[in-house]
Structures are given as structure tokens and as C-alpha cells.
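Student: Have a look at this fold, sequence not included:
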């Protein structure tokens, strides 16, 4: 029952993330908008206070490794561009398919692993996976954003 409910929740959250990302590409990006999501998500680590959600070091390393692999795909498809009034996240035609693909892979992994790993442990592992995917992606975005921001300040204006 928990696996079914969490799968439905994952689909709803994945759809929300997709909608938010598509809408976000229409507004200028700020450093704050890049940095805040990992900070907000980090509060989820409080789940590990409860023994039900704790994972072994090997499980944590496995989940982190998968998250890091997933982050590579997100990093490769997240590019910024400078427009007149700011820096924007370039809308990638592949991004929605990549997000959906990553969501499907996570759901399949959850269904397969739920038969051999306790639900609480699996929840902890998937939080580590998601955090391990989000943090490197956002760090790469921040570095790219700062580089583009610096480059735009260093270049003289064409109207000067």
C-alpha cells in the first residue's frame, strides 16, 4: 500500500516539477532561485532521526551514486542564456522527456526494490538519491550562472 501511495505521490510531484520548470524558463534566473531548493530539501534529512528511515552506509553510497549519475543528465541539459533583461534558463526540448524518464526509472526502481528493502529504508534511500541528484545539478547551475553573469558585466555595452 505504501509503495502505491508513494508512487502516486512521486508522479504528482514529478508533474509539478515539470510544470514549474517549464514556467521558470520564462522568467529571469537569480542566484537565490538556484540555491534555495537544495536548502529547502535539506530539511528532509530530519527523517533520519527516526530509526525507521535509517540506511546502512552501503545503501547510502548506492543511493548517492545513482543520484550523482542522474545529476549528470540534468547538468548536461540545463543551460543559461543572456537576454536583454537578465539571465534565463534555456528551454530544452529534451528536458521534459528526461525528467519523465528519470521519474519512470525511479518508480521502476522503487517497485523492484520494495520487495527486498523495507519501506522506511527505501524512503531514506530515495531521499538520498534525490538530494544527491539535486545538489550537484544546482552547484553546476550556480557556477554556470555566475560565469555568465560575470561575462555579461565584463563585456562593454553596445550602447556606450
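Tutor: Ah, there it is. In this text the structure is predicted, and so the values were computed from the model without any measurement.
Student: contacts and neighbour counts: CA atoms only from here.
Tutor: Will do.
Student: From residue 55, how far out is residue 100?
Tutor: According to CA to CA, to the nearest Å, residue 100 stands 27 Å off from residue 55.
Student: So which of those two has more stuff around it?
Tutor: residue 55 (19 against 15; other CA atoms under 10 Å).
Student: take a look at this one as well, against the first:
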């Protein structure tokens, strides 16, 4: 029952991200909109103040590296374009499919992992994985944004 609720929550979150991403592509972006999400997400590291969430360093490194690998798919589908002097994140039809695919892979990993470690440690592993996915993706997006901004002479908000 709990696994079904967790899966449903994951699907709802993935759906929300898809909707937010599609809406975001209708508005111009700036450096703050790109860089603030990983900064806000980093507050989740406070979970490690609780000892039950601790995992071995090598597992944390593996989780981060898996997230970094997953970020490659997000990076590949994130492109910027210029319209009327502003920079917009270009819509990608593949983005929604990639998010659903990542959700499926993550769900299978979670079902496998939670059989051998505690729930707080599973949460730690997947938080680090998600951070490993968001951080390189957003840094790459910022670099692409800055490059396009410099080429077009657009001022940055960072």
C-alpha cells in the first residue's frame, strides 16, 4: 500500500514538473531562474543532521554520479532561443518522455534499494541522486544562457 502511494506521489511530482517546465517555456528566463532551484534544493542536506539518514560516503558518491549521468538526458533536451530581445527555454517534446523514463528507472531502483536499507537511508540516496541530476543540469543551462546572452548582448540578472 505504501509503495503504491509513494509511486502515485512520484507520478504527481513528475507531472507537476512537466507542467511547470511547459509553462516556463512561455516566459523569458534569466540567471536567477536557472540558478536558484539547486540553491533552494541544497537546504535538503539538513536531513543529514539526523543520524538515521547517514549513508556511507561511497554510496553518496555513487548516488551523485548516477544523478549526474541522468542529468545528461536533461541537458540534451534543454536549449535556449532568443525572441524579441529575451531568452526563452526552448520546448522539447522529448523532455516529458525523459522525465517519465527517469521516473520509471528511479522507481525500479527504489524498489530494489529499499529492500536492503532503511527508509531514511533510501531517502538520502535519492535526494543525493536528485541533487546530482539538478546541479549539473542547471550549471550547464546557466553556461548556455550566458553564452547566448553574450552573443546577443543581453544583460544578465546575476
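Tutor: Everything's here; your move. Since this is a predicted model, take the numbers as computed values, not measurements.
Student: so the residue most central in space within structure 1 is in which element?
Tutor: Centroid-nearest residue in structure 1, with CA atoms, centre = their mean: residue 134, separated by 3.5 Å. Element membership for residue 134 of structure 1 (DSSP states H and E) is helix 119-154.
Student: for that helix, packing partners?
Tutor: Packing partners of helix 119-154 of structure 1 (3 or more CA pairs under 8 Å, 6 or more residues apart in numbering; DSSP states H and E): helix 31-42, helix 57-77, strand 80-83, strand 86-89.
Student: Go again with 10 Å.
Tutor: The helices and strands touching helix 119-154 of structure 1, judged by 3 or more CA pairs under 10 Å, 6 or more residues apart in numbering; DSSP states H and E, are helix 2-24, helix 31-42, helix 57-77, strand 80-83, strand 86-89, helix 95-113.
Student: Out of those, flag the one nearest residue 143 of structure 1.
Tutor: With CA to CA as the measure, helix 31-42 is the member of these nearest residue 143 of structure 1 (9.6 Å).
Student: Counting neighbours, show which residues of that closest one come out buried.
Tutor: Judged by neighbour count (16 or more other CA atoms under 10 Å), helix 31-42 of structure 1 contains these buried residues: 34, 38.
Student: how close does the closest residue to residue 27 of structure 2 other than its chain neighbours sit to residue 123 of structure 2?
Tutor: Of all residues not flanking residue 27 of structure 2 in the chain, residue 88 sits nearest, at 6.5 Å (CA to CA, 6 or more residues apart in numbering). Using CA to CA, we find residue 88 of structure 2 at a distance of 34 Å from residue 123 of structure 2.
Student: the more surrounded of these two?
Tutor: For residue 88 of structure 2 versus residue 123, neighbours defined as other CA under 10 Å are more numerous around residue 88 (20 against 17).
Student: Isn't the more buried one up against residue 31?
Tutor: No - taking contacts as CA atoms under 10 Å, residue 88 of structure 2 lies outside contact range of residue 31: 11.5 Å.
Student: shared neighbours of these two, which are they?
Tutor: Common contact partners of residue 88 of structure 2 and residue 31 (CA atoms under 10 Å, 6 or more residues apart in numbering): residue 145.
Student: who touches residue 152 of structure 1 in this structure?
Tutor: By CA under 10 Å, 6+ apart, the neighbours of residue 152 of structure 1 are 82, 86, 87, 146.
Student: distance of residue 31 of structure 1 from residue 147 of structure 1?
Tutor: Counting by CA to CA, the separation of residue 31 of structure 1 from residue 147 of structure 1 is 12 Å.
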